[in-house]
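Trainee: This is a predicted model, with the sequence first.
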Amino acid sequence: MPDAPARDVLAVDGLVRRFGKLTAVDGVSFHVAPGETYGLLGPNGAGKTTTISMIAGLIRADAGTITVAGEPVGPQHVAVRRRIGLVPQDLAIYPELTARENLRFFGRLQGLGGHDLARRVADVLQLVGLDSRADGATKEFSGGMKRRLNIGIGLLHRPELLILDEPTVGVDPQSRNAILESVEALSVEGMAVLYTTHYMEEAERLCDRIAIVDSGRIQAEGTRDDLIRMLGGVDQVRLAGDGDLEAAAAALRELPAVERAEAGADHAVVLAVRDAPSAVASLVTGATEAGLALHDVEITRPNLEAVFLHLTGKALRD
């Protein structure tokens, strides 16, 4: 008998939140499975933080439902919060305490104690890469180290759902990479992660599925490849060389993978190609046989920036 499918850790249905005449979240629905990292990708003001504040039970929803591990979530439902770890944008640590002391303090607030607390503190310090600095005062930490400690605090009580709200804002590239490596390790442990960001590369690197959020609504949802296919999954290829560009373009149009081929003004043929990496050999052969002496091949693949622009009519950081 086949195993029953795993129940979603988080299920959000028809979520709405208004502030006066402003509808900050407008009918948002999605789900997150065990071991999945789900991204909310959108600019500041898109409604991401309001959404996760409702999911964490900090503010009420005007409409819609939220469940975590099958239990309803809201300000009046206190017990379910033990299943949730929230890592806010603002740091929630005590600078005069060491990393270990911070973790012990917050662990006690989460109901941990004794050997279990000591073991969890040690495990979390190792996971976020702070075990060598465990007994240093956090006021001496870099911004990235403080951010990693913030994540560790959210992990202490072994939540089934970890919510990370823009965890890399304002940190240097090296610290940012360390934070992303820590997040990548979480889904391996089977934890469901809800990750908000306005950085395309973070969403592409970390998230199994991504929701593009703008103006309080989910504009599109899916894996990176699902979203790219919304643009037709067509790559751009630029073949630069010397020779009869018009003849080369005409010959290349006959190839099955080529949707368009035009002679450019800069000694190049520009093509729209389905799955360019697998077709590039035939493109080079076709161009060469048509008399083009190639000296450069450039492939540009669609990315989430292009998808976001297509869906919203604006760049992500507008």
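Mentor: Arrived safely, thanks for sending.
Trainee: contacts, neighbours, all on C-alpha from now
Mentor: Fine.
Trainee: Buried residues of stretch 32-47, list them for me.
Mentor: 32-43, 46-47 (16 or more other Cα atoms under 10 Å).
Trainee: Pick the one among these closest to Ile66.
Mentor: Val32 (11.6 Å; Cα to Cα).
Trainee: Give the buried residues for the top helix by length along the chain.
Mentor: Longest helix in the chain, counting residues (DSSP state H): helix 173-188. Of the residues in helix 173-188, 175-176, 178-184, 186-187 count as buried by neighbour count, 16+ other Cα under 10 Å.
Trainee: next, the one to line up against it:
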Amino acid sequence: MISISHLAKKFAVENPKKLSEQEKKDPRLKGKFFHSVKDVSFTCDKGEVLGLLGPNGAGKTTTLRMLSTALKPDGGEIVLEGVNVVRDPLLARKKIGFLSGSTGLYGKLTGRENITYFGQLHGMQLQAIQQKINELADTLDLHSFLDRRCANYSTGMKQRIAIARTVVHEPKVVILDEPTTGLDIMATQTVLNFIRGLKNQGVPVIFSTHHLAEVDELCDRVSVINHGLTEFDDTIAAFRELAPQSLHQAFLHTLKQDVSSCG
């Protein structure tokens, strides 16, 4: 289980005069600081999939980067299986699998070599890494390109290798930042099936998305962030009850928008 309580993160604004008019109107801008995340809380238990929703710029990616230990919060607490992620990030990283918005693969290496390298960074033995790669190649359909250089991959190929790299060390929680963005229908379904497989294994999965059909298909819980604040955090059933017409309407409801004027 992972529990997130009252997370906060601000960034210094180097030159406020260069901000756009929209950025200047954002209520999170206070003097020389932009409070990207002001107060975010949610939980994800074993075997649960949590969909993290919010408009562009709401603070989702900043939140996920704090969960991954890539960013240190200014306030709040993250606890993963009894480990305080903020106080002990090195121990926490062994338990976390994080896929960022950019795959970050080494283009001159093959998919297999990329996955192997990250397995070694986690202290895995080569035999265990190769066994895990074979397993992931089956579930993520990697066999046809696994031993080709990543520089020649399509977007979908890169994303599937990046996901394999994310979970090679069998993390206790998996965090995915918009994992299906830019993928075709077949690659998207492969990723969604993989997330479903993690759920069946009892692994908590937190993923951000703009695709409410994915939330409808996979999620047990939903958390909505807007302007750096948690506006909703509950079960998918409770989310549906906000606006029985559709999840789209429910999402707009959490943003306090007039759903009747949005079709």
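Mentor: Yep, it's here. Here the structure is a predicted model, which means the values were calculated and not measured.
Trainee: Pull the distance from whichever helix or strand comes after the longest helix of the first structure to the chain's centre.
Mentor: Note on helix 173-188 of the first structure: by DSSP states H and E, the next helix or strand toward the C-terminus is strand 192-197. Centroid separation between strand 192-197 of the first structure and its chain, computed with Cα atoms, centre = their mean, to the nearest Å, is 6 Å.
Trainee: Strand 192-197 of the first structure corresponds to what range in the second structure?
Mentor: Mapping strand 192-197 of the first structure onto the second structure (TM-score structural alignment) gives residues 204-209.
Trainee: And stretch 161-174 of the first structure, by the same measure?
Mentor: Taking TM-score structural alignment, stretch 161-174 of the first structure hits residues 173-186 over in the second structure.
Trainee: what does stretch 238-245 of the first structure give?
Mentor: Under TM-score structural alignment, there's no match for stretch 238-245 of the first structure.
Trainee: In the stretch 1-150 of the second structure, what residue spans correspond to strands?
Mentor: Ranges of strands within the stretch 1-150 of the second structure are 2-12, 29-30, 33-44, 49-53, 75-80, 83-84, 96-99, based on DSSP state E, counting those that start in this stretch.
Trainee: could I get the ones you listed as TSV with distance to Lys132 of the second structure?
Mentor: Shown next, in TSV, are the strands of the stretch 1-150 of the second structure (distance: least, Cα to Cα, whole Å):
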stretch	distance to Lys132 of the second structure
strand 2-12	24
strand 29-30	45
strand 33-44	25
strand 49-53	23
strand 75-80	24
strand 83-84	25
strand 96-99	15
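Trainee: just these: most buried one?
Mentor: The highest mean neighbour count among the strands of the stretch 1-150 of the second structure, using mean count of other Cα atoms under 10 Å, belongs to strand 49-53: a mean of 26.
Trainee: what does Ala281 of the first structure align to in the second structure?
Mentor: Checking with TM-score structural alignment, Ala281 of the first structure has no match.
Trainee: Give the buried residues for the helix or strand harbouring Ala281 of the first structure.
Mentor: Secondary structure from DSSP H and E places Ala281 of the first structure in helix 276-289. Counting neighbours by 16+ other Cα under 10 Å, one finds that the buried residues in helix 276-289 of the first structure are 276, 280, 283-284, 286-287.
Trainee: Quick check: Leu255 of the second structure vs Cys150 of the second structure, distance?
Mentor: According to Cα to Cα, to the nearest Å, Leu255 of the second structure stands 40 Å off from Cys150 of the second structure.
Trainee: With neighbour numbers in mind, choose between the two.
Mentor: Cys150 (22 against 18; other Cα atoms under 10 Å).
Trainee: Okay, the nearest residue to that one once chain neighbours are set aside and Leu183 of the second structure: tell me how far apart.
Mentor: Nearest residue to Cys150 of the second structure in three dimensions, chain neighbours excluded: Gly107, at 4.6 Å (Cα to Cα, 6 or more residues apart in numbering). Remark: distance between Gly107 of the second structure and Leu183 of the second structure (Cα to Cα) = 19 Å.
Trainee: Can you pull up the most central residue in the first structure?
Mentor: Centroid check for the first structure by Cα atoms, centre = their mean gives Ala203 as the closest residue, at 2.7 Å.
Trainee: Doesn't it lie inside a helix?
Mentor: Yes - the assignment for Ala203 of the first structure, made by DSSP: H, G, I helix; E, B strand; the rest coil, places it in a helix.
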